[in-house]
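Chemist: Predicted model and sequence below, questions to follow.
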Amino acid sequence: MKIIVPMAGRGSRLRPHTLTVPKPLIPIAGKPIVHRLVEDIAGVLNQQIEEIAFIIHKDFGKQVEKDLVSIAEKLGAKGTICYQNEALGTAHAIMCAKESMSGPIVVAYADTLFRADFTLDTSADSVIWVKQVDDPSAFGVVQLNKHNQIVDFVEKPKEFISDLAIIGIYYFKSGETLRKELQFLLDNNVVKGGEYQLTDALENMKQKGLKFVPGKVDEWMDCGNKNVTVETNTRMLNFLHQDGEKLISKVLVSENSTIIEPCFIGDNVVLKNTTIGPNVSLGTGCKVENSTIKNSLVQNLTVIKNANLDNAMIGSHVSFDGNFTSISIGDYSVLE
């Protein structure tokens, strides 16, 4: 099994955090979004992952490439770096990894996390991960027949057709078949809004009689902007805490401080006269003094003093000393 992860977008809705770090490498409960994503996919597939191909922009830099390869290797897979330097749509992005499109593959967009417990239907030509939503008009949805097969894909339906939203994760029994259909779009300039769309390839495959079925997830968590990313961090912390995962490092200095779980506390964190939690992630090497922090996400090597934070997101190497509460501060910022 191979996993293809298109992630070349700039993540503009999550600025300033994505000005220095690609969105899929923003940590959620102490681990990058894309790392959690491929781990969860591997868990659902229950198969050995042979290769993970990451599709990035060339400007992301060599350190990002090394980090992504390391994520793949931690799952026992080969990490491959592919480049998409023009935003020409989902189909074009996936084709940037065409050399990896052989055998069974999963395509997963790296701006979402999920929780699921279902058995992959490997007899199907494709499985599309979906989640039941209250307002389907805001999403692309699938329509099912009485045999639980997907018979239609509809983008942001104005009238109710289905409440099963496509979350951006797809399984294909044959990577070669998908590659052929995507190549057809590129060769024949089949575009919508100036972009090549994966849904056009799916529709062509369906018209040729290929069998599509849904894979329903229990939880779907977005990482699109600051508020929903902080909320996703909270939800993930609670899931992991319920699973019994150890989230607080033993390499911790705590003086006259309290931790209210669930929290993630990285290595070499120093707490003085501080209350942390619930629902807080503090990255490696942070120092917090005379502060109260809850429902917040703080990355690595940041210093916080005299703060009362709630629904805050703070990057790495930040120095913050102040009275603001619901803040969003990018890497290397200083507010004192």
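Modeler: That came through fine.
Chemist: C-alpha only now, for contacts and for neighbours.
Modeler: Noted.
Chemist: From the contact counts, what lies against the longest helix along the chain?
Modeler: Looking only at the chain and at elements set by DSSP state H, the helix with the highest residue count is helix 226-242. Taking 3 or more Cα pairs under 8 Å, 6 or more residues apart in numbering; DSSP states H and E as contact, the helices and strands that helix 226-242 lies on are strand 27-28, strand 219-222, strand 280-282, strand 296-298.
Chemist: Enumerate the positions of that helix that are buried.
Modeler: Judged by neighbour count using 16 or more other Cα atoms under 10 Å, the buried positions of helix 226-242 are 226-227, 229-238, 240-241.
Chemist: Stretch 119-138 now?
Modeler: Of the residues in stretch 119-138, those with enough neighbours to count as buried (16+ other Cα under 10 Å) are 120-121, 124-133, 136-137.
Chemist: Any chance of CSV for the buried residues of helix 226-242, columns distance to residue 257?
Modeler: As requested, the buried residues of helix 226-242 are exported to CSV (distance: Cα to Cα, whole Å):
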residue, distance to residue 257
226, 27
227, 27
229, 26
230, 23
231, 24
232, 25
233, 22
234, 21
235, 24
236, 24
237, 20
238, 21
240, 23
241, 20
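Chemist: what ranges do the strands span in the stretch 101-250 of the chain?
Modeler: Across the stretch 101-250 of the chain, reading from the start of the chain, the strands by DSSP state E, counting those that start in this stretch fall at 105-108, 112-115, 126-132, 140-144, 150-155, 164-172, 212-216, 219-222.
Chemist: And the ones you listed: which comes nearest residue 269?
Modeler: Between residue 269 and the strands of the stretch 101-250 of the chain, the shortest gap by Cα to Cα is with strand 112-115, which sits at 26.5 Å.
Chemist: The chain: helices as residue ranges?
Modeler: Secondary structure of the chain by DSSP H: the helices cover 33-45, 62-74, 90-95, 175-187, 198-207, 226-242.
Chemist: Most tightly packed of those helices?
Modeler: helix 90-95 (a mean of 23; mean count of other Cα atoms under 10 Å).
Chemist: and residue 214, what is it in contact with?
Modeler: Contacts for residue 214 (Cα atoms under 8 Å, 6 or more residues apart in numbering) come out as 127, 128, 129, 130, 148, 149, 150.
Chemist: okay, now the one to match up with it:
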Amino acid sequence: MKALVLSGGAGTRLRPITHTSAKQLVPVANKPVLFYGLEAIRDAGITDVGIIVGDTRAEIEAAVGDGSALGIKATYIHQEAPLGLAHCVLIARDFLGDDDFVMYLGDNFIIGGITDLVQEFVRCGADAQILLTKVDNPQQFGIAELDEEGRVVRLVEKPAQPRSDLALVGVYMFKPAIHQAVRAIRPSARGELEITDAIQWLVDNGYNVRSHFVNGYWKDTGRLEDMLECNRKVLETIEPACRGRVDAESRIIGRVVIEDGAVIERSTVRGPAIIGKGTKIIESYVGPFTSIYHDCVIERTEIEHSIILEATKIIGVSRIEDSLIGKEVEVAPSTALPRAHRLMLGDHSKVSIAY
């Protein structure tokens, strides 16, 4: 069995972070979202992994490499433009051959992995297996309709008037029949080959499409709120560890991970939280559900319920919370007169200023 991991999306809902970074590499608890999916695939016994890449190809390849560090063999497949999930299957035909495969969206997050789901697919002998979960906003997802006996009868991508609240989770399992399906369908109104249309083709042509309800935690990490929620979920499970240096004037409370080379001076860190390699926390308070990545400086600042990316400096800020701050950012008080907020922000930025 093989895996096809989709990592070519533009991540428009996480801009401006994703103007310069792949959305799949934004860290949750100091590990890129993509890595959680690749590890889940590996743990399910699948090591031959094709990765669909787009404009952020160089960044994805630099992070994953040949896959050996993650226990997989990575093959990269370039998608010239975001032409749909079914198009990804189409261009991966040579890699997939006639093997069964798991298709995994690289920005999706499932706690508990997919091992049981893969084993169930192998046992049941279906031509396709889709995962479903109830959502409050079905207009934003592919939606499945089931009959009275629980069989899949209709799938619609992002319907304006949903007839179901059952969203497709971003993990699919297919036998080779899907290749005929993706060749048979035509682009949707938004110009994409929709995987929902391909699965509908399987249903209409008498193939066995099985559904499975996801009872555990699943999240599409496309928005700030989703990233922060996933970060909370993972941090709640961490085991305390201190591989850095904490001075005698500092307090470490609860589940806190302090990674190699990190320094905590005259500060309080209240977990669950994780402090990345080479990061310095000086005269500051780091509150629960905060992940600070590598080589950052947090000085004379309070921060809570936030994700901070690498090499960022935050100095002399009274309070930050519910935030996602990108790489190599500098946040500091202005000393110039007249006293004013001075901002340089990219497109699609969001700023909330407390007076």
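Modeler: Yep, that arrived. On a predicted model such as this, the values are computed, not experimentally measured, just so you know.
Chemist: Count the residues that sit near the residue opposite residue 196 of the first structure in the second structure once aligned.
Modeler: Alignment of residue 196 of the first structure against the second structure is given by TM-score structural alignment, with residue 193 as its counterpart. Around residue 193 of the second structure sit 24 other residues, with neighbours defined as other Cα atoms under 10 Å.
Chemist: can you put the contacts of residue 214 of the first structure in CSV and add distance to residue 25 of the first structure?
Modeler: Formatted as CSV, the entries for those read as follows, by distance: Cα to Cα, whole Å:
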residue, distance to residue 25 of the first structure
127, 26
128, 24
129, 22
130, 24
148, 35
149, 35
150, 33
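Chemist: From those residues, pick the one nearest residue 294 of the first structure.
Modeler: When those are ranked by distance to residue 294 of the first structure (Cα to Cα), residue 130 comes first, at 31.4 Å.
Chemist: any idea how far residue 137 of the first structure is from the closest residue to that closest one other than its chain neighbours?
Modeler: What sits nearest to residue 130 of the first structure in space, not counting adjacent residues and going by Cα to Cα, 6 or more residues apart in numbering, is residue 166, at 4.6 Å. Separation of residue 166 of the first structure from residue 137 of the first structure (Cα to Cα, to the nearest Å) stands at 12 Å.
Chemist: for residue 212 of the first structure, same thing?
Modeler: With distances defined as Cα to Cα, the gap from residue 212 of the first structure to residue 137 of the first structure amounts to 22 Å.
Chemist: thinking again about what came up before, pick the one among the buried residues of helix 226-242 of the first structure closest to residue 15 of the first structure.
Modeler: Relative to residue 15 of the first structure, and with distances defined as Cα to Cα, the nearest of those is residue 226, at 8.1 Å.
Chemist: Tell me the counterpart of the closest one in the second structure.
Modeler: Residue 226 of the first structure maps onto residue 224 in the second structure, by TM-score structural alignment.
Chemist: Now its match. Nearest residue, chain neighbours left out?
Modeler: Nearest in space to residue 224 of the second structure, with sequence neighbours left out and distances taken as Cα to Cα, 6+ apart, is residue 14 at 6.5 Å.
Chemist: mind listing what the one you found touches?
Modeler: Contacts for residue 14 of the second structure (Cα under 8 Å, 6+ apart) come out as 23, 222, 223, 224.
Chemist: Looking at the first structure, which of these hold up?
Modeler: Using both residues aligned by TM-score structural alignment, their matches' Cα atoms under 8 Å as the contact test, the members of the contacts of residue 14 of the second structure still in contact in the first structure are 23, 222, 223, 224.
Chemist: picking that back up, among the contacts of residue 14 of the second structure, name the buried ones.
Modeler: Members of these classed as buried by 16+ other Cα under 10 Å are 23, 222, 224.
Chemist: Any chance of JSON lines for those residues, columns distance to residue 63 of the second structure?
Modeler: Putting those into JSON lines (distance: Cα to Cα, whole Å) gives the following:
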{"residue": "23", "distance to residue 63 of the second structure": "13"}
{"residue": "222", "distance to residue 63 of the second structure": "20"}
{"residue": "224", "distance to residue 63 of the second structure": "22"}
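Chemist: how about residue 299 of the second structure, what's its match in the first structure?
Modeler: That one, residue 299 of the second structure, aligns with residue 289 by TM-score structural alignment.
Chemist: which ones are touching that match?
Modeler: Shown in contact with residue 289 of the first structure (Cα under 8 Å, 6+ apart): 271, 272, 273, 274, 304, 305, 306.
Chemist: Go again with 10 Å.
Modeler: For residue 289 of the first structure, the residues meeting the contact criterion (Cα atoms under 10 Å, 6 or more residues apart in numbering) are 255, 257, 270-275, 303-307, 321.
Chemist: do residue 137 of the first structure as well
Modeler: The contact partners of residue 137 of the first structure, taken as Cα under 10 Å, 6+ apart, are 154, 155, 156, 157, 158, 159, 160, 161, 162, 163, 165.
Chemist: one more time with 6 Å, if that's ok
Modeler: The contact partners of residue 137 of the first structure, taken as Cα atoms under 6 Å, 6 or more residues apart in numbering, are 156, 157, 158.
Chemist: ok, and the closest non-adjacent residue to it?
Modeler: The shortest distance from residue 137 of the first structure to any residue that is not its chain neighbour, by Cα to Cα, 6+ apart, is 4.5 Å, and that residue is residue 156.
Chemist: again, but for residue 12 of the second structure
Modeler: Taking Cα to Cα, 6+ apart as the measure, residue 12 of the second structure lies nearest to residue 18, with 7.0 Å between them; neighbours along the chain are not counted.
Chemist: Nearest residue to the middle of the second structure?
Modeler: Among the residues of the second structure, the smallest C-alpha distance to the mean C-alpha position (Cα atoms, centre = their mean) belongs to residue 107, namely 3.1 Å.
Chemist: ok, it touching residue 24?
Modeler: Yes: with contact taken as Cα atoms under 6 Å, residue 107 of the second structure and residue 24 are classed as touching, separated by 5.0 Å.
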